[in-house]
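Asker: Let's see this in three dimensions:
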Amino acid sequence: MRIYLTHLLLAIILVNCNSKPENLYESETLIIKQISDHTYQHITYLQTNDYGKVGCNGMIVVDQNEAIVFDTPPDDEASVELINWLGSALGSRVVAVVPTHFHKDCLGGLAAFHQRGIPSIAHNKTIQLLDSAALLPQQGFDNFTNLTFGSQEVVVDYLGAGHTSDNVVAYLPTEQVMFGGCLIKKLKAGKGNLEDADLDEWSTTVENIKEKYPDVKVVIPGHGPSGGQALLDYTIKMFLPKNQSD
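Answerer: Coordinates of the predicted model:
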C-alpha cells in the first residue's frame, strides 16, 4: 500500500508539473493565465498585414493588492479591460506599466494606462526610438532597474540587442519567472518580424540571460505558450551565426 501511494503521489506531481496553465479569464480580446503565485500571463491580439491576427503576451506581477504590468495590450480597449479585470478579480491597483521594447504589441495601449494615472517605465533606448507623445513612457532607466512593490522585487534588465536594439527582460527572483518578451521565441516558432532585429547579437544576448539568470524556471515569450529554459536554448540556436551553427 505504501509503495502504491508513493507512486500515485509521484504521478500527481508529474501531471501538475507538465500541465499547461488554465485560463482564469477569457473574452474575445483578452485571456489571463496564472503562471505562479504572484505572476500572470496576459494575452491580447494584434492584427498584422504579414501574419494576420497575432496573439501577444505580457506579464503581470501581483502582491498585496498592487500590480505591475509588463507590456500593454496593442490597443486602449484591451488595456482598459485588463486594468478593470485586475481591479475586480484580484482587487489590485496597477502601480506601474513597463513596455519591454518600442513595438506596438508592447505599448500600443499605453495611453489607457496614462489616462488612469498609472506611471510608465522603460529603457531609455525605448524612449529614444519612439516619436509618438501618446505612447511615450514617462520614466527611463539605463540597462538595469529594480521595481519594488508589496513584498516583491522585479528585476528589469537590458542584456543586449536581439529582436530590437532596446529589448529588455523582466524577472521575479522569488518565483523564478521571466518575461522574455519578443526577444525569446516559443518552441517551434519561426524567426518572425526581423525589421528592427540585430541578427549578429541576438544569440549572444540570450546567452547572457542564461548566464546571469541560471535559476529561471518559467519563461514567457512575446508570443505563444510559456515554457522552461528550453525556450532560451531554442532562441539561441535559431539565431546563431551560420559559421557557429554549422
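
Asker: contacts, neighbours, all on C-alpha from now
Answerer: Noted.

Asker: Tell me where the longest strand sits in this structure.
Answerer: Looking across the chain with DSSP state E, the single longest strand is strand 52-63.

Asker: Quick one: list the elements packing against it.
Answerer: Applying 3 or more CA pairs under 8 Å, 6 or more residues apart in numbering; DSSP states H and E, one finds that strand 52-63 contacts strand 39-48, strand 66-70, strand 177-181, strand 218-221.

Asker: To compare against the first, here's the next sequence to fold:
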Amino acid sequence: MKNIIQNILIMFFSFFILSCALQNRAGFKAKKIYKSNTLIITQISENAFIHTSFKKTNDFGNVPCNGLIVKDYNEAIVFDTPTNDESSEELIQWINKKLGAKINAVIPTHFHDDSLGGLMAFHKKNIPSYSYAKTIELAKENNFVIPENSFNDAVILKVGDKDVVAKFFGEGHTKDNVVGYFPGENILFGGCLLKELEAGKGYLGDANVSAWSSTVEKVKKEYPDVKIVVPGHGDYGDGKLLDYTIGLFKGQ
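Answerer: Next up, the predicted model:
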C-alpha cells in the first residue's frame, strides 16, 4: 500500500512539473517592467521586449511609438530607436544595466523619426546601425541622421546564438519599410507597415497605398509560423494583424 501511494505521488508531481513547464512555454504573460514619463518597456516573451516612446504630432496628438528588443545570452538587437536621443539614451542604459546585455546593432525599419529619431544616441555609443539602402537614401534627402550600414533586400545578424532578420518585401507605409523577424521565438516586428487591430490608416504622406496589401501578403507567406506580431503603433497581437492590415488597404 505504501509503495502504491508513493508511486501515485511521484506521478502527480511529475505531471504537475510538466504542466507548469508547458504552460510557461505556451503562454508567457506579458508585463510592463519599466516605465518613465518618456519610455515604457514591456516584456512579451522570454527574450523579447517592446520599447514604447512618444511623438507629438499635430494630427494625431501624442502618439506612442513601438520598437522591439530581442535578446539571447548577454547580447541584444534593437529594432527602431525611440523617437529622440534622450529616450534612446534611456533605453540603452536600461538594456546595458537591467538586461545586462551588450547591444550588437540597431535596425531602423524606415526613415521616419519614429524609427530613427534617436539614432545619434546609438552612434555615440559606437552601436552599429543597419538599414535598407532606400532608408539611407531617404534619410540623406531629409537631412536625418544616416544609418551606417546598408543592405539590399535582407540582412541576417547574430544575437547570442540566434539569428535576427530584417527584410524588405515591398512598399506600403513608405517606400523603404522593412520588417524584422526573430525566428527563435517566431516574433515579427512589422513597424509602421502593420496596423494594430481596429486601427485607421494613419499617416499616408509617404505611402504607397496601392502596394500595401500585396506587400503584407508577401510577409504573411514568408512567415507562416509567426506567433507574435508587433506593429509600429498600438497593441501587439498575432497573425490577425497581418490579415487586418491586408484588408484595410485591399483594393486601394
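
Asker: before we move on, back to that, residue range for the longest strand of the first structure in the second structure?
Answerer: Counting by TM-score structural alignment, strand 52-63 of the first structure falls onto residues 61-72 of the second structure.

Asker: For the matching stretch, which residues meet the burial criterion?
Answerer: 63, 64, 65, 66, 67, 68, 69, 70, 71, 72 (16 or more other CA atoms under 10 Å).

Asker: How about residues contacting that stretch?
Answerer: Applying CA atoms under 8 Å, 6 or more residues apart in numbering, the contact partners of stretch 61-72 of the second structure are 47-57, 76-83, 101, 114-115, 159-162, 182, 189, 191, 230-234.

Asker: ranking the helices and strands packed on strand 52-63 of the first structure by burial, who's on top?
Answerer: Mean neighbour count (mean count of other CA atoms under 10 Å) peaks for strand 177-181 among these, with a mean of 27.

Asker: ok now stretch 60-75 of the first structure, how far from the chain's centre?
Answerer: In terms of CA atoms, centre = their mean, to the nearest Å, the centre of stretch 60-75 of the first structure is set 10 Å apart from its chain centre.

Asker: Between the two ends of it, what distance do you get?
Answerer: End-to-end distance of stretch 60-75 of the first structure (CA to CA, to the nearest Å): 17 Å.

Asker: same question, stretch 35-51 of the second structure
Answerer: Terminal residues of stretch 35-51 of the second structure lie 10 Å apart, using CA to CA.

Asker: And stretch 29-43 of the first structure, by the same measure?
Answerer: Chord length of stretch 29-43 of the first structure, first to last residue, is 8 Å (CA to CA).

Asker: rewinding a little: got the angle for the longest strand of the first structure vs strand 66-70?
Answerer: Angle of strand 52-63 of the first structure versus strand 66-70, following axes from the mean of the first three to the mean of the last three CA atoms, to 10 degrees, is 150 degrees.

Asker: Report the mean distance between strand 52-63 of the first structure and its aligned residues in the second structure.
Answerer: With mean CA distance after the TM-score superposition for the first structure, strand 52-63 of the first structure departs from the second structure by a mean of 0.5 Å once superposed.

Asker: Which parts of the first structure are helices?
Answerer: For the first structure, the helices defined by DSSP state H occupy 2-18, 76-90, 104-107, 110-115, 124-129, 202-212, 230-238, 242-245.

Asker: Redo the ones you listed as a markdown table? Include mean neighbour count and distance to residue 185 of the first structure.
Answerer: Listed next are these as a markdown table, based on neighbours: other CA atoms under 10 Å; distance: least, CA to CA, whole Å:
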| stretch | mean neighbour count | distance to residue 185 of the first structure |
| --- | --- | --- |
| helix 2-18 | 10 | 19 |
| helix 76-90 | 17 | 23 |
| helix 104-107 | 24 | 15 |
| helix 110-115 | 20 | 24 |
| helix 124-129 | 18 | 20 |
| helix 202-212 | 18 | 11 |
| helix 230-238 | 19 | 6 |
| helix 242-245 | 8 | 17 |
